[in-house]
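**Q** sequence and predicted model, in that order:
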Amino acid sequence: MLLTFQAASWTTIAPALLANLAAGIFILPFFLFSATAGQLADKYDKARLTRLVKVLEVAIMLVALAGFVLHSLAVLLGALFLLGCHSTLFGPVKYALLPQHLHEDELVGGNALVEAGTFVAILLGTLAGGMLAAVEHGERWIAAAGLVVAIAGYLTSRGVPSAPAPEPGLAVNPNPLTETWRNIGFARENQPVFLAILGISWFWLYGALFLAQFPAYAKSVLGGNEGTVTLLLATFTVGIGIGSLLCEKLSGGHIEIGLVPFGSIGLTIFGLDLALASPAGLPVGAPLAVAEVLGQPGTLRVLFALLMLGVFGGLFIVPLYAMMQSRSAAAHRARVIAANNIMNALFMVAGALAAGSLLGAGLSIPALFGVAAVMNAAVAVYIYRLVPEFLLRFIVWMLIHTVYRLRARGLEHIPEDGPAVLVCNHVSFVDALVISAACRRPIRFVMDHRIFRWPVLSFVFRHSGAIPIAPAREDAAMMEAAFAEVSRALAAGELVGLFPEGRITFDGEISPFRPGITRILEANPVPVIPMALRGMWGSMFSRKDGPALSRPLRRGLFSRIELVAGPALPPERVCLPGLQLQVAQLRGDWK
């Protein structure tokens, strides 16, 4: 804000270009030193590193204080670079520390608090900075306040619990280039993790591009002053905080990557809306006070678009961070996170350069926002084509949060790892999707080949690894292939889902179980988890009163359903009548 509203006393460079230059300088250390930071976080106790990083922060703020006292732009940009180094060192530490102290069902909540806390801290710092800048010798007060915050950070860091190094014998490679390539290699070993990193990196490019333009946008488009910048930042920040915390609630206690496409849709829609809502010309009487800016036509729409950008940004970013942490190997998790920081930096530096070039070529700031929103849609389509799991989970999540209200009980009986067969009553065409939405682990469902080919649903079933099966009288080869695939899945430690009735009920009652489950257990003696769906009979996907979908939404939206699971049964104790009785008892009288 100082460079935007008091540029003449610091430099002759145009404020809009200087803001992007400053953003690039802050981001550059992530690209240069993240590889080293990842090695250090895997080699040493993360609590100890946290405290050392906070000591470094105190020293950097002394440099910033000197820059403000000397009125030296070079020293301040140097301090900004050093703060980038500080954040580079701290990033792998804080994100790799979370999985060491949190269970998997707490990771989304932990990341939500980290993201919400980060942006709320940015907001509070900006508000405090704006107020201090208004007093005499405000720059010195700002630097002194930063020093106090750094000292408070160190004192807080002493309470961080020990997080022992996963690889204390690691030999640190001092060459950042070769180690950077090696870290990216760790990330590329797992395609979903690497694509999550690409998604996170794009988000930071997208978000940093918007944030960097706020001062110039407030001054040159809205006709406001420093207070308008704070208003824009506050709106965006509150949105990210709301979206991050909302993500935990919508995830239902587990990592729900189905929220990622939902977030990307909102980022595109409201990015375009912000571009379209921006005023065409500078208001008369600029610069205006905040109250006057709020009174201008279209300002409230701009603020709403910014708020929703933040909300959908939180929904987009939190599941990706949790997915990256949970699916990366513990021995080099910090280096995978370092690879993420490298990619983040590369994307953000490229974004800053591209934004600076487009603005220098005469593109307006609102038009820049519109271009970024269109690019966001293109990137989202690219990622979801490469990993259909994101889109698959989005479809499942939308089903469970629009058509139904799902309550799940007893899912702790499903093993965290290793093979098992899940058996359930078959009430509707979307039973497999409902069960998939409730369970944290992927499930390979065995299903009738006709249901497998249903339009739209076939995409979901195919990419979720469902196994189509046909009766022997229809296609004996398909039946044998299905049983062979079930054996391969169980041998690989996967979960297999089965509807032993062999067909969807016509009357809501449970039909006799067929012997397919017996054949599976003879070849693969694994635990069996009985389950029951309750409340699905009568939904539009069931056959009550005629074919499915003959009466869409006949029970309205958000109808209540339940999934109940019972204790695992050892394979030697499974018999068809007894298994059917257990499923019937779990279902009870509620069809």
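**A** That came in fine, so what should we check first?

**Q** from here on, contacts and neighbour counts on C-alpha atoms
**A** Fine.

**Q** in the helix or strand that Cys85 is a member of, what counts as buried?
**A** Element membership of Cys85 [criterion: DSSP states H and E] is helix 73-101. Neighbour counts over helix 73-101 (16 or more other CA atoms under 10 Å) mark 75-99 as buried.

**Q** equivalent analysis for stretch 544-557, please.
**A** For stretch 544-557, burial by neighbour count (16+ other CA under 10 Å) applies to 544, 548.

**Q** leaving out the residues flanking it, which one is nearest to Leu40?
**A** The spatially closest residue to Leu40, leaving aside those adjacent along the chain, is Val172, at 7.4 Å (CA to CA, 6 or more residues apart in numbering).

**Q** surely the one you found is in contact with Ala37?
**A** No. With contact defined as CA atoms under 8 Å, Val172 and Ala37 do not form a contacting pair (9.8 Å).

**Q** the two: which is more packed in?
**A** Ala37 (29 against 15; other CA atoms under 10 Å).

**Q** I'd like the distance between that one and Ile467.
**A** 44 Å (CA to CA, to the nearest Å).

**Q** repeat for Gly281
**A** On the measure of CA to CA, Gly281 and Ile467 end up 59 Å apart.

**Q** neighbour-wise, which of these two wins?
**A** Set Gly281 next to Ile467 and count neighbours by other CA under 10 Å: Ile467 wins out with 24 against 10.

**Q** ok, now which ones touch the more buried one?
**A** Contact partners of Ile467, counting by CA atoms under 8 Å, 6 or more residues apart in numbering, are 444-447, 482, 485-486.

**Q** quick one: which of the residues you listed is nearest Ala548?
**A** Relative to Ala548, the closest of these is Met447; by CA to CA it sits at 16.7 Å.

**Q** just checking, that closest one is part of a helix?
**A** No. Secondary structure of Met447, determined by DSSP: H, G, I helix; E, B strand; the rest coil: strand, with no helix assignment.

**Q** second structure follows, compare the two:
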Amino acid sequence: MEDPVSQFSLLGKRRFAPFFWTQALGAFNDNAFRNAMVMLVAFQMSLGDKMVSLYTNLAPALFILPFFLFSATAGQLAEKYEKTRIIRYVKIFEIVAMTIAAIGFFTHHVSLLLVVLFLMGVHSTVFGPIKYAILPQALDRSELVGGNGLVETGTQLAMLIGMIVGNSLMLIAGYGPLAASATTILIAIAGYTVSRSIPVAPATAPDLRFNWNPFTETVRVLGITRADRAVFNAVLGISWFWFFGTVMIAQLPNYTLHNLGGDGSVNTLVLTLFSLGTGVGSLLCERLSGRRVEIGLVPMGAFGLTVFAVDLYFARSGLAPVSGLDWHGFLRAPGTWRIALDLTMIGVFAGFYVVPLFAFVQSRTPSDRLSRVIAGNNIVNALLICIASSFGIGMSHFGFSIPQIFLATGLINIVVAVYIFTLVPEFPMRFITWVLVNTLYRVRVDGLRNIPEEGAALLVCNHVSFMDPLILMASVRRPVRFVMYYKIFNIPILRFVFRTAKAIPIAGRKEDPALMDEAFERVDEALANGELVCIFPEGGITRDGAIAPFRPGVDRILARRPVPVVPLALRGMWGSIFSRRDSALRRMRVPRRFWSRIELVGGALVPAEQANAAMLETRVGELRGDQA
């Protein structure tokens, strides 16, 4: 692939590493404090069951409340002011909150600890819009998926380690409050120290008029979030991920005890499998997507979530045959490896599902609105988390077992996914494209950085098979409008892909002059709107592997709309599946070059005034060379 640098190299770059560690330390502290507080209230204060239940159910509500109250305000802050300065203020706020928590730990003052929990909710609320809005400023577009994958992995692991550490520290006999207090304060100080190395992230909307009314601003932010239907449905998809995860994780303690027959170490193992799975899935997104924002992974993620959630039900639908198992005994018990695999793979496919959605929102939203859209996303997330809690409680109240709750959640996931994908057909379109291209070919790309990140440009490429548009669609990071022969446009199944991608069908003047003129009008309209348009100037698929003379259509386009041109060339396609090297009968057999190794190369940008059909034909021929 082009620029095959590992996403892990970002951890050595100042523009990413300090921010990564700052957010990871914050996620650690959130969970370390919350779990230390739960352990103190549940096991060390001799409270009755009703009081313990009250506090443990009140805690999540207090943490999530600031997301409803202050997300809209946080989104404004992140756009109006320089982000690094806000991050440092947030980390100082965290140090103060952890200092107050230390007082609560030592005095066993539960009300004070609940106040701190609310304050940590405020901390996360303010940091949230910055967390995802700063990445497009710090990273290249090609690094967005890898950067989001690292952030998601770091967050999951930090949360897991925070849970374990918070529980363990508070259980230290005689020194629990001291150990928990010292650790959380030191981590908060470390977070502030690291945050001072984050490079400046300038305000994206410095002239924004600040609205201090959180209620009217919330309505306004939700309106901004809904403005782009594709982005809003990605937000709904992210929020559904939080619903799904909240339902699953909330059941794990009782599921571990009653259905797995395990002790606390098994509960830790289960959380570890889920978190590691999510981390692995998040990191794999970059490799599977070819370092582009590939929303085709989202349907695959949704499908995997359902498959393994449903299988988790069938793996053990009743109570555990034995109880009191530690993690080692659990792994040795019959049938438990299937359960462990299901839990891990739910995490893996959760990563496939959520990382491309975040990258999609970041790449499709203008920078001067991104923080507020992320704030809107956080509001919807908080709402879905509350609904998820009510869903789990309601299902339990009506007598459903935990495996049945897993089964219901997995099945509902399919309904929600189909709904979202029906509203935004781009998701299944990208999935079909990704599957077809990655099944039939091994594609190496080079020189695609010559394609402008913004603004209109014309792409010209040689034409070897009707799969060519799909290969370019799967490789070019920006959406592309393809001009293609109407008979290829109307191929069954692929028609859905081409229509969704807003391809432009064209016919020869002798076949359908009206369609031809309409195609040129639509090309000009797309270029006027700043879009990428790709044409195959040969006018048809090659029959002998050679590049046919470029037709004058490219000159007609540039004469009306002078835009820069990027020459592209497909190498190694001749003789691959669906090329015309073999007869139609032989193409119906298992092809000789299934999963062919092919290349897509791009040349230097050609200014409009220098571009013409003959010159572009020469350039494309030079790029292709003798690798037909």
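**A** Structure's in. What do you need? As the structure is a computational prediction, the values presented were derived from the model and not from experiment.

**Q** what's the TM-score for these two chains?
**A** Aligned and superposed, the two chains score 0.94 in TM-score terms (TM-score structural alignment, normalised by the length of structure 1); 590 aligned residues with a CA RMSD of 2.4 Å.

**Q** related to what we said a few turns ago, after superposition, how close is the helix holding Cys85 of structure 1 to structure 2?
**A** Once fitted to structure 2, helix 73-101 of structure 1 is off its aligned match by 2.2 Å on average (mean CA distance after the TM-score superposition for structure 1).

**Q** buried residues in the helix or strand that comes right after that helix, which are they?
**A** Downstream of helix 73-101 of structure 1, the first helix or strand assigned by DSSP H and E is helix 104-133. Neighbour counts over helix 104-133 of structure 1 (16+ other CA under 10 Å) mark 104-117, 119-120, 123, 125-127, 129-130, 132-133 as buried.

**Q** what range does stretch 325-343 of structure 1 cover in structure 2?
**A** Using TM-score structural alignment, stretch 325-343 of structure 1 lines up with residues 362-380 of structure 2.

**Q** list the buried residues for the matching stretch?
**A** 362-363, 365, 367-380.

**Q** again, but for stretch 606-625 of structure 2
**A** Buried, per 16+ other CA under 10 Å, within stretch 606-625 of structure 2: 606, 608, 611-613, 616-617, 619-621, 623-624.

**Q** what's the farthest-apart pair in these?
**A** Most distant of those, by CA to CA, are Ala608 and Arg624, 21.8 Å apart.

**Q** tell me the average deviation of the helix or strand where Val318 of structure 1 lies from structure 2 after fitting.
**A** In the assignment (DSSP H and E), Val318 of structure 1 maps to helix 299-327. Superposing on structure 2 places helix 299-327 of structure 1 at an average distance of 1.4 Å from its equivalents, by mean CA distance after the TM-score superposition for structure 1.

**Q** what's that helix packed up against?
**A** helix 73-101, helix 104-133, helix 191-220, helix 226-251, helix 259-277, helix 333-360 (3 or more CA pairs under 8 Å, 6 or more residues apart in numbering; DSSP states H and E).

**Q** out of the ones you listed, flag the one nearest Thr402 of structure 1.
**A** Distances from Thr402 of structure 1 to each of these were compared using CA to CA; the minimum, 12.1 Å, belongs to helix 226-251.

**Q** matching residues in structure 2 for that closest one?
**A** Mapped onto structure 2 using TM-score structural alignment, helix 226-251 of structure 1 spans residues 264-289.

**Q** okay, now Glu136 of structure 1: neighbour count?
**A** 9.

**Q** whoops, Ala470 of structure 1 was the one
**A** When counting by other CA under 10 Å, one arrives at 19 neighbours for Ala470 of structure 1.

**Q** now it: closest residue in space that isn't a chain neighbour?
**A** Closest to Ala470 of structure 1 by CA to CA, 6+ apart is Met479, at 5.4 Å.

**Q** which ones are touching the one you found?
**A** 469-472 are the contacts of Met479 of structure 1 under CA under 8 Å, 6+ apart.

**Q** same question for Leu274 of structure 1.
**A** Contacts for Leu274 of structure 1 (CA under 8 Å, 6+ apart) come out as 301-302, 305-306, 366, 369-370.

**Q** one step back: which position in structure 2 aligns with the residue nearest to Leu40 of structure 1?
**A** In structure 2, the residue matched to Val172 of structure 1 (TM-score structural alignment) is Phe210.

**Q** and its match, which of the three is it?
**A** coil.

**Q** if I look at the residue of structure 1 most remote from its centre, how far off is Glu480 of structure 1?
**A** Largest separation from the mean C-alpha position in structure 1: Arg473, at 46.7 Å (CA atoms, centre = their mean). Arg473 of structure 1 sits 12 Å away from Glu480 of structure 1, going by CA to CA.

**Q** then Val421 of structure 1?
**A** 18 Å.

**Q** what's the answer for Gly502 of structure 1, then?
**A** 16 Å.

**Q** so for the two, which residue has more residues nearby?
**A** Gly502 (21 against 15).

**Q** residue in structure 2 paired with the more buried one?
**A** Aligned counterpart of Gly502 of structure 1 in structure 2: Gly539 (TM-score structural alignment).

**Q** give me the secondary structure label for that match.
**A** With three-state DSSP as the basis, Gly539 of structure 2 sits in coil.

**Q** swap in Asp417 of structure 1?
**A** Assigned with three-state DSSP, Asp417 of structure 1 falls in the coil class.

**Q** can you find the partner of Tyr404 of structure 1 in structure 2?
**A** Here Tyr404 of structure 1 is matched to Tyr441 in structure 2, going by TM-score structural alignment.

**Q** pull the number of nearby residues for the closest residue to its match other than its chain neighbours.
**A** Counting by CA to CA, 6+ apart, Trp595 is the residue found nearest to Tyr441 of structure 2 once chain neighbours are left out, at 4.2 Å. Other residues within reach of Trp595 of structure 2, judged by other CA under 10 Å, total 16.
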